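J.: make a model of this:
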Amino acid sequence: MTSDFEASRRPGGGSSSPCMADEVDPQYFDPMAVDPEQARDVARWRQSERKALRDARKTLTSHQRQTVATALMAALGNVLDRRAFEGSVRTVAFYWPIKDEPDLRPLMSDLIADGTRVALPVVETRAAPLVFRVWTPETRMERGHWNIPVPPEDAPAVHPDIVLAPLVGWDGEGFRLGYGGGYFDRTLADLSPRPFSIGIGLASARLSTIFPQPHDIPMDVILTEQGAVFEAKR
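T.: Below is the predicted model of the structure:
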């Protein structure tokens, strides 16, 4: 990514996945982008930023990780409390923490105790929308794609009302930099009605832009240990 490219690029579109697709296919780019060469430039730039941000995240101490997770769970609880919900049971899709991501599992159990249904994303078919399966603290987890723990095949599949998306980076327009596979973008584009989406990550992971592409979908909220740092007006 050259300075000329950065100077000429104009933001306009979100990013990625709960998986490690960038490691499976480091040259990943979306063929639906307007300019294939530009899409490759963006993909290479994102790969570099992704590595730098993940390396920085690895430097956090155990105490710092716990402090961040505790602050995020408190902030997320406040956001969820503010969300009006119509229906018998609210379904919130979390994610299983990998690669030094903030661990929100204590909140998952607390929400279930309060009557919320919790689900986790599953890659049933590569390069396709995610499927969400119900999770409880008693769920017998199995290894899914990229060895990420997922609920078993016999766990009920559900349509979530709220989806949490882990992020590696984020920008002030609500776009997230994920792991590069595009799974959350495909999923949010596919689900109808579209769930309320919340990107979860570190305040220090803010970027001036992720250079959004046509397939990218912005989050409704970006949430960090500092609280809601972005909220869409809708």
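J.: drop to CA atoms for contacts and neighbour counts, all remaining ones
T.: OK.
J.: which other residues reach stretch 53-64?
T.: Under the criterion CA atoms under 8 Å, 6 or more residues apart in numbering, residues 100, 168-169, 205 lie in contact with stretch 53-64.
J.: which residue ranges form the strands in this protein?
T.: 91-93, 117-122, 131-135, 142-143, 149-150, 162-166, 169-171, 176-177, 196-200, 206-207, 221-224, 227-231 (DSSP state E).
J.: Proceed likewise with the subsequent sequence, for comparison:
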Amino acid sequence: MQDDAQVEIIQYPYSHELPQEHRIESARSKAWNDISRWRKAERKRLIDERLALTPEERQIRSGRIASLLDSTIGNFAGRIVGSYWPFRGEPDLRNWGIMIIERGGRIALPVVVQKGWPLEYRTWSPGDPLERGFWNMLVPARGSAVQPDIVIAPVVGFDDANYRLGYGGGFFDRTLATMTRKPLSIGVGYAQSWIPTVYPQHHDVPMDVIVTD
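T.: Coordinates of the predicted model:
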């Protein structure tokens, strides 16, 4: 498996008759197809592994992550934290989010407005109505659109360079790349989700830090 910078040009019959740029582009396309298939397989493996954890184990691990987030972020007063509603065995930080509000912060949850678009963050407090959105995930039914000061992004997988493997939609990468003010971006996941590399591409945005159990 190779990234674009290391890609080897593959020779095909009559490829010598093609322009050099076309041969390079063909090799890059093949490399990306290989990476895409690998990511899909890794995504399934990692999600299956975390779903195999018992609810009690996930709760314990989520508590550890919440404690480390406290020490990583520090003061929450006056700050907007973009959190998330847990999905498919992700760390459950809902109680931690309520504590943020109690300490003077605000919570915003991501909403998929349209496929291929950046996420929209909407403010949310306990008791505010939720509805089913993209991938059948719960999202705020209403709430002001805001830009978070801190973005908490759940990971399916992650590597030592702080790149995250997500669900394949590119929503967090697109959102972080288009924000007018750079937030503190924190990936969260279980330690077992570590992989040597996600084979990051030019559009992938690394997290500032990854927090695990």
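J.: just give the TM-score of the two.
T.: The TM-score (TM-score structural alignment, normalised by the length of structure 2) is 0.86; 193 aligned residues with a CA RMSD of 1.8 Å.
J.: could I get the strands of structure 1 as TSV with mean neighbour count and distance to Thr187 of structure 1?
T.: Output for these, formatted as TSV (neighbours: other CA atoms under 10 Å; distance: least, CA to CA, whole Å):
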stretch	mean neighbour count	distance to Thr187 of structure 1
strand 91-93	24	12
strand 117-122	25	10
strand 131-135	23	8
strand 142-143	12	21
strand 149-150	22	17
strand 162-166	24	10
strand 169-171	26	19
strand 176-177	32	14
strand 196-200	24	11
strand 206-207	18	24
strand 221-224	27	17
strand 227-231	18	20
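J.: what about the longest helix in structure 1?
T.: Of all the segments of type helix in structure 1, defined by DSSP state H, the longest one is helix 36-58.
J.: which residue range of structure 2 does that helix align onto?
T.: Across structure 2, the stretch matching helix 36-58 of structure 1 (TM-score structural alignment) is residues 29-51.
J.: mean deviation, the matching stretch versus structure 1?
T.: Compared with structure 1 after fitting, stretch 29-51 of structure 2 deviates on average by 0.9 Å (mean CA distance after the TM-score superposition for structure 1).
J.: skipping its backbone neighbours, what lies nearest the spatially most central residue of structure 1 in space?
T.: Residue closest to the average C-alpha location in structure 1 (CA atoms, centre = their mean): Ala165, at 2.2 Å. Nearest residue to Ala165 of structure 1 in three dimensions, chain neighbours excluded: Gly199, at 4.7 Å (CA to CA, 6 or more residues apart in numbering).
J.: structure 2: which residue goes with that neighbour?
T.: In structure 2, Gly199 of structure 1 lands on Gly187 (TM-score structural alignment).
J.: show the contacting residues for its match.
T.: Counting by CA under 8 Å, 6+ apart, Gly187 of structure 2 touches 152-155, 162, 164, 207-211.
J.: could I get the contacts of stretch 53-64 of structure 1 in a markdown table, plus columns for distance to Met73 of structure 1?
T.: Shown next, in a markdown table, are the contacts of stretch 53-64 of structure 1 (distance: CA to CA, whole Å):
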| residue | distance to Met73 of structure 1 |
| --- | --- |
| Asp100 | 16 |
| Val168 | 18 |
| Gly169 | 19 |
| Ala205 | 18 |
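J.: out of these, which one sits closest to Arg50 of structure 1?
T.: Nearest to Arg50 of structure 1, judged by CA to CA, of the contacts of stretch 53-64 of structure 1 is Val168 at 6.5 Å.
J.: can you count the residues close to the equivalent of that closest one over in structure 2?
T.: Aligned by TM-score structural alignment, Val168 of structure 1 pairs with Val156 of structure 2. Using other CA atoms under 10 Å, Val156 of structure 2 is surrounded by 27 other residues.
J.: can you check Ala191 of structure 2 too?
T.: 14.
J.: which residues sit in contact with it?
T.: 212-213.
J.: how about 10 Å then?
T.: Listed by CA atoms under 10 Å, 6 or more residues apart in numbering, the contact set of Ala191 of structure 2 reads 61, 157-158, 210-213.
J.: please identify which pair of those lies farthest apart.
T.: Arg61 and Phe158 (16.7 Å).
J.: in structure 1, what range does stretch 107-126 of structure 2 match?
T.: Residue span in structure 1 matched to stretch 107-126 of structure 2, by TM-score structural alignment: 118-137.
J.: now stretch 90-99 of structure 2, how far from the chain's geometric center?
T.: The chain centre lies 16 Å from the centre of stretch 90-99 of structure 2; the measure is CA atoms, centre = their mean, to the nearest Å.
J.: I misspoke; the intended subject was stretch 133-153 of structure 1.
T.: That offset, for stretch 133-153 of structure 1, works out to 18 Å (CA atoms, centre = their mean).
J.: stretch 219-227 of structure 1 too?
T.: Using CA atoms, centre = their mean, the offset of stretch 219-227 of structure 1 from its chain centre is 11 Å.
J.: ends of that stretch, how far apart?
T.: 15 Å (CA to CA, to the nearest Å).
J.: right, and the strands of structure 1 - which one's nearest Glu23 of structure 1?
T.: Of all these, strand 176-177 comes closest under CA to CA, at 14.7 Å.
J.: outside of the closest one, which residues touch it?
T.: With CA under 10 Å, 6+ apart, strand 176-177 of structure 1 has contacts from 13-17, 46-47, 49-50, 53, 165-171, 185, 198-201, 205-207, 209-212, 216-219, 222.
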